[in-house]
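Undergrad: sharing a model that was predicted from the sequence below.
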Amino acid sequence: MDDIVNAASDSLPFAGLRVIDCAEGIAGSVAAMMLGQMGAEVVKVEPTGGSKQRGSAGFAARQQGKRSIVLDLETDGGNFVALLAGADVLIHEPGLPEPFLATAPHLVTSCISSAPPGIGHDDLPADDFLVMAAIGLLDEQPATRRDGPAFVRLPFGSYCAAWLAATGIGARLFARMRGAPPGPADTSIMQGALLPAMMLWRDAERPTEALVGRIDKRMLPSIFECADGIWLHIMKNADDTPLMKQLLDEMGPEAVASENAKWPAHFRYKNWGANVRAFRSRPSAEWLEDLWAADIPVQPAMLPGELYADAQAVANRYVVEIEDHEMGRIRVPGAPVTINPAADAGRPVSKIGADRDAVLALRKPAAFPALSGSADSRLLAGVRVVDFGNYLAGPLATMLLADLGADVIKVEPPAGDPMRANESAFLGCQRGKRSLALDLRRPEAREIIDRLVEGADIVHHNIRLPTARKFGLAWEDVSVTNPRAIFGHVSAYGPEGVRRHWPGYDQLFQACTGWEWAHAGEGNRPAWLRFGMMDHMCAASLAFGMMAALYRRERTGRGSPVAASLLGAAVLTMSGTAMRADGSLTNSLPALDADQTGPIDGRGLAKCVDGWIAYAGPDQRAPAPQSFASYRCDEALSALGARGYAAIRIPEEAGKAFLHDAALEKRGLVARYSHPVYGELRHPGAFWSMEATPVSPRRAPPVLDQHREEILAEIGFSPTDIARFEKAGIVGASEGMRT
């Protein structure tokens, strides 16, 4: 077994804590479940008759392991007060009466709303689709057959908000272990949706040509149809694999050129047209064998839920079987984060109200050190993170910790993080960090690596583990150098199974989890969402895992490894579907129409004379989109409002307006900082709302090797040592790569 899994540790991080879950939405339910998987006792508070979602796949999946109590807060408020008195954490949604909260000032709380209060969206329903419409994110996703936005059905704002809430709660608990007072770790679906927007929305005073440019929204994703009708999403030019090379040779130069001329030129796939013809000539199984053998990152576009049968997902316990009281034996998402002992996944939620007497029995909250900190201190002040990661899924995790106050040192190769070639994406996951360029391949670098690890609270990277061992950056190396360090690792497919060292990208996991088909629309090719949210959810899950392990270290004094993966985070998004014992799926997703305006469930898009609107309402059958073709947007919104619908005009090209909105900036939703290259740089801001506790970024994303001297001096190297390293080329950016 892999070293990530085998590491010895104590009990799960949040063992001994009690969490009260009063949430109905995806975000709160998942956040509470994750705390439970990390050892907390979670009590689900249900209304009279039980949650209206009981009996659904989503309820069974998202409430795993929770105890149940039925409470009517109007008639049984005394027992709810007693429940809060013995709890440590409360997760809820807007509407919980303030007097209840006032009775339990000892609680760490997280209120997960549609949008942060005070920005003009207080009445916005808890609907990811409408939230994305309200801030203009829907305009970032083009439809396949027409101009204008496409319906986005993956509620990634809620899933991201779940991880943000769980991470914020973990940071609050960690700070309490260091004498800080309790308080809120609030977030929202909107802040969750803004997390993936980091790589799309940015504005610079002095933009470079590369930063101004952006990938064309209409560019086709690299998804190719095979002879058996299966579509494959590939993330590397496959021209040199044995099968593709054979087929291109058989076509001959003239036929290849002729096929290529039928398609627009692509910067990465120079033989796109010929590739299309080649893929259509062989079945998917033959292609997968050829591509995987050549280390080409690829996955088939599957139907939602089919991945429950995947051996890799099962090997890592990303998929578990539970005996649900209403649905029987089903497969659902398991634990996305790997820790030791294994996360507590696979237990069904209790029957309705089954735990009333047990949870109302007298209980004292967990004991924390006496208060010695202040509410206006950053939660992770004094925590040092050394980040050897590249690209997005790993480094975004440490950026979130930087937002919470950690000192993050970004260690890059002399040529820089390869993600720097995509300036917008790089800037969107690196703020708050300091940069040191270090050539890990040089044996002499080990002296610097060891010093960095010795002074770290957290060591993170997403280097494939066989390579990491060569650099002394596997868990067994880190734990010897610093037994108190938390070791965070991100991979594509998880630490167990035959694919544990395979490469992977966001796109592949949108494909295999079924979301590319769910967004396609009737008769269309699979559709990739541009937001890269699988990367972002993976990073956020690791941030939570590292936070949980850090909290445990404060209790035990010992470090431990924790791992997250794209596959694990992606499987969790299938929680609305379960697999029955006979292999059939409980798919609750109605099909999108061919124009991708929406499913038949009362929610959708409509084009008006002067723009697009999004609506959601009480009727099961949505209004026909063409119903508003002759309306102005304001007229359509008024008509829908009269029918009881919530409706939003979709802003177009909304990113810059959002980033220059003074009201949003005042509420912390816009961050701006001074950058040596770009001047004033703006991004989406705070992902949490924590009253007096700072959660905004302190530094702009770093220039390559910007902080070399100060970092090396801090870890004990003299000016003579630093000059020696520089002369030998062990530290420092490659020529021409400083920025």
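TA: Received, thanks.
Undergrad: hey, let's count contacts and neighbours off CA atoms from now on
TA: Fine.
Undergrad: just the strands from the stretch 301-450 of the chain, written as ranges.
TA: Using DSSP state E, counting those that start in this stretch, the strands of the stretch 301-450 of the chain run over 319-324, 328-333, 384-387, 407-412, 433-437.
Undergrad: need the contact list for the residue nearest to the spatial centre of the chain.
TA: Nearest to the mean C-alpha position of the chain, counting by C-alpha atoms, centre = their mean, stands residue 537 at 1.2 Å. By C-alpha atoms under 8 Å, 6 or more residues apart in numbering, the contact set of residue 537 is 159-160, 163, 566, 569-570.
Undergrad: how close does it get to residue 396?
TA: For residue 537, the distance to residue 396 equals 10 Å [C-alpha to C-alpha, to the nearest Å].
Undergrad: now do the helices in the stretch 101-250 of the chain.
TA: 128-135, 156-177, 189-197, 209-212, 242-260 (DSSP state H, counting those that start in this stretch).
Undergrad: angle of the second one against helix 189-197?
TA: Here helix 156-177 points in a direction 100 degrees away from that of helix 189-197 (axes from the mean of the first three to the mean of the last three C-alpha atoms, to 10 degrees).
Undergrad: which strands or helices does helix 156-177 pack on?
TA: With contacts defined as 3 or more C-alpha pairs under 8 Å, 6 or more residues apart in numbering; DSSP states H and E, helix 156-177 has these neighbours: helix 26-37, strand 108-113, helix 128-135, strand 187-188, helix 189-197, helix 533-556.
Undergrad: also this one, for the comparison:
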Amino acid sequence: MASNLPLAGYHVLDLGRTRAVAQGTHFLALLGARVTRIDIEGSCLSDVHDVLWNRDKERLAAAHDPADRARQLVSHLSAVDIVMHDFLPSEARALGLDPDSLSAAYPALVHVAVGAWPAGHPHQDMPVDDALALGSAGLFDEQQPVARDGPLWLRFPFSSALAAYVAASGALARLYARNRSGKGGPVSTSLVQAGLLPMMMHWTRAENPTPSVQFGMPKDSGATLFECADGQWIHIMGAAEKSPAIAKALAEMPREVRDRHNEKYAGAVIPYLDGERGAVEAILMTRPSREWLTEFWASDVPAQPVQPMGALFKDEQALAAGYVVQRELPGVGKIRVAGAPFHLLTDTIGPDGAVPPVADVAQGAPKLPLEGVKVLDLGAFLAGPLVPMLLGDLGADVIKLEPLAGDPMRPGEWAFNGCQRSKRSISVQLKDPRGREVMERLVGWADIVHHNQRMPAADKLGFGWDRVRAINPSAIYSHVSSYGPAGPRKDWPGYDQLFQASAGWEQEGGGEGNPPMWHRFGVVDHLAALASLLVTLAALVRRDLTGKGEWVAASLLGASMAAWDSYMDEQDRLAPAPRLDSMQMGEGPAKRIARTSDGWIVMSSDDPEAPHRLARLAGDRPVDDWMAGQPADALLAMLKAGGIPATRLTLDNRDAFLSDPANRALSLSISAQHPVYGAFETIGGAWNFGPDLRLSLDLPPPLLGQHTRMILSELGLAEHAQQLLFDEQIIRETRA
């Protein structure tokens, strides 16, 4: 790989059989690491997946003889910096790949394990499969189906897509600690831990909940998806009436007609568009989608069309931002694939192929992976603040700087709380030069400056790249945008919903022949944040070698495309990918959810013989009727005997999950004391680092400016100077 990439000189061993490991190590390769893959028997990856995530790796076949395989592993483990695998705990022990064995034999090695559930959990031996993990955790029951009640099959494989970033980021956090202490060690994560990151918005409990926390976002909240005259759907965020054409049509529509249209949504959980949703819906049906999109874009109304997966391969912005890569591969031919979901925007080149020397002796070994790292969070909403929160979970000291009115997402406390723990808050008026001076002190303090403001606004407020670099040349400047750092839409506003629409995930999720469906998990926001986390950590690792800061970037557009599980050939055809049926029950006869006499189950098998085995179990009865008459536990036992992986589909699982002693013991669920809510329970950490390193999960989401005085004192500002800023309303504090 090119020596100007941040992980040049590092060597990674891929022992994965699933997407999370294959794509996680692929991301490390995109960042410059040399990746060697040993192809293990029992891979769950299709030929399409192999093209997507294994194309730039050195490939070796696993030795068949157990003794030869052991020697093969030893020869590679002794030569690499990172190994990543997805063996179940019992399999790992048999191969000598369990954490204790690896740490004893290879003290400097970073070893990463990905499971369905964490090791030590009652479900630790579950196959590493999206459907089984999400179904057993209860997430198949967290989305309202399009045309029926009950749980649904999620076509978006977001737990694996998220886990790829989580595993790779965990590897780099451990690598950063190793480069300081000389000691490698374990990192583990799971599809459940990654998949639950979005549920931090939804699965919380408070001793003293406010109305916003109590209301949350119900499953049947709906979305601002609209059909146009040409039958095409568009997703709109923001005030549609900012469009002159919409405003004019609303003004001209007779009151009784408007009321009749709006009556359709009189009982809606959330009254979108100030209660005018029905009227806007009728107006949008009068013109084709392209005309409306042109109108909205000209009025700075965030909107995107609902497109099929792959349409963005020809999109002007996706091409300009570098999110489309053309390759020619043996046996495959010329194809287009999604490019890297992150950018390195400065030339920071270290010595060719050099890596920081591993310390011989651990001096003051850290207790947290990112102990001593300082982060300034200037972001808002979700994709920006989530990255500093995760850096804080990893042990960084994070300061969130907010305007006097606060983060715009604070009124939606349920969503705000999902990306704001592990931080302290300071509130500053940046439009005043005295407030700007406070911010610049924090820029000088920080190792990482992170935000998701549009770049023209960041420049205007004094925290654009040029200004940050002038104040602190060693700071890593990390930015999350909507559309990427280059191209005609680089400064456009955007939201998760728009990229679920344009990337094809809403169409895929709705099921065959149905209207599109927005996944309320905010998956693209989370994917973009994790892409930013990964490239930020890579820059932090490189800074140990160069001492220089740099500008790194990620975007919602890039992340939405990197989640695809297909590519496009020369004839503009997509490679085969799963398709969801019209009832949103599954992707095939043995890859779906099913009702039983006392609940629901999830089956997930790609084995072509599985449907035949299922039919034999049912005998002369239709399979669905047979399963509907079976108790879940008895059915699961029969499916297990028939070689069909399956698990119970958990319903209404929030309270049970947060209270489960096994989840609490593994910090899958945690509780912290909040100044308003009292005991505040939520989802726990995305990683485990073994006995020597821990996560920092003690700080609940802060009140606005809760730590203003503390932070200013740490910056060396005298009390009388602080009071003057308070008196002049340049800063604000909310007392805990």
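TA: Cool, the structure landed. As the structure is a prediction and not an experimental result, all values here were calculated from the model.
Undergrad: can you pull the TM-score for these?
TA: The TM-score (TM-score structural alignment, normalised by the length of structure 2) is 0.92; 706 aligned residues with a C-alpha RMSD of 2.3 Å.
Undergrad: follow-up on the earlier one: out of the strands of the stretch 301-450 of structure 1, which is closest to residue 606 of structure 1?
TA: Judged by C-alpha to C-alpha, the one of the strands of the stretch 301-450 of structure 1 that comes nearest to residue 606 of structure 1 is strand 328-333, at 34.2 Å.
Undergrad: and the closest one, which stretch of structure 2?
TA: With TM-score structural alignment applied, strand 328-333 of structure 1 matches the range 333-338 in structure 2.
Undergrad: follow-up on the earlier one: in TSV: the helices and strands packed on helix 156-177 of structure 1, plus distance to residue 653 of structure 1.
TA: Shown next, in TSV, are those (distance: least, C-alpha to C-alpha, whole Å):
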stretch	distance to residue 653 of structure 1
helix 26-37	27
strand 108-113	25
helix 128-135	10
strand 187-188	22
helix 189-197	13
helix 533-556	20
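Undergrad: before we move on, the earlier item: please report how far the residue nearest to the centre of structure 1 lies from residue 158 of structure 1.
TA: 10 Å.
Undergrad: residue 521 of structure 1 too?
TA: 23 Å.
Undergrad: what's the answer for residue 688 of structure 1, then?
TA: Applying C-alpha to C-alpha to residue 688 of structure 1 and residue 158 of structure 1 gives a distance of 14 Å.
Undergrad: who touches both of those two?
TA: Common contacts of residue 688 of structure 1 and residue 158 (C-alpha under 8 Å, 6+ apart): residue 188.
Undergrad: which one in structure 1 is aligned with residue 462 of structure 2?
TA: Using TM-score structural alignment, the equivalent of residue 462 of structure 2 in structure 1 is residue 472.
Undergrad: could you do residue 526 of structure 2 as well?
TA: Aligned counterpart of residue 526 of structure 2 in structure 1: residue 536 (TM-score structural alignment).
Undergrad: quick one: that match from residue 130 of structure 1, how far?
TA: 21 Å.
Undergrad: ok, now residue 552 of structure 1?
TA: Separation of residue 552 of structure 1 from residue 130 of structure 1 (C-alpha to C-alpha): 38 Å.
Undergrad: looking at residue 521 and residue 158 of structure 1, which has the bigger crowd around it?
TA: residue 158 (30 against 25; other C-alpha atoms under 10 Å).
Undergrad: the match of residue 462 of structure 2: neighbouring residues, count only.
TA: Counted by other C-alpha under 10 Å, the residues lying close to residue 472 of structure 1 total 16.
Undergrad: try residue 153 of structure 1
TA: By other C-alpha under 10 Å, 15 other residues sit near residue 153 of structure 1.
Undergrad: just give me the match in structure 2 for it.
TA: Residue 153 of structure 1 maps onto residue 155 of structure 2 when the alignment is built from TM-score structural alignment.
Undergrad: what sits against that match?
TA: 508-509, 578-580, 586-587.
Undergrad: if we use 7 Å, what do you get?
TA: Taking C-alpha atoms under 7 Å, 6 or more residues apart in numbering, we find residue 155 of structure 2 in contact with 508-509, 580.
Undergrad: tell me the residue in structure 1 aligned with residue 575 of structure 2.
TA: Aligning on TM-score structural alignment places residue 575 of structure 2 opposite residue 586 in structure 1.
Undergrad: number of nearby residues for that match?
TA: Residue 586 of structure 1 is flanked by 17 other residues according to other C-alpha under 10 Å.
Undergrad: repeat for residue 630 of structure 1
TA: Counted with other C-alpha under 10 Å, residues neighbouring residue 630 of structure 1 total 13.
Undergrad: go ahead and confirm residue 289 of structure 2 touches residue 231.
TA: No. Applying C-alpha atoms under 7 Å, one finds residue 289 of structure 2 not in contact with residue 231, separated by 8.1 Å.
Undergrad: so for those two, which sits in the more crowded spot?
TA: More crowded of residue 289 of structure 2 and residue 231, by other C-alpha under 10 Å: residue 289, with 23 against 11.
Undergrad: show me what contacts the more buried one?
TA: Neighbours of residue 289 of structure 2 in contact, by C-alpha under 7 Å, 6+ apart: 228-230, 232, 234.
Undergrad: so how far is residue 365 of structure 2 from residue 538 of structure 2?
TA: Residue 538 of structure 2 is 21 Å from residue 365 of structure 2, by C-alpha to C-alpha.
Undergrad: okay, the two: which has more neighbours?
TA: The neighbour comparison of residue 538 of structure 2 against residue 365 (other C-alpha under 10 Å) goes to residue 538, with 25 against 17.
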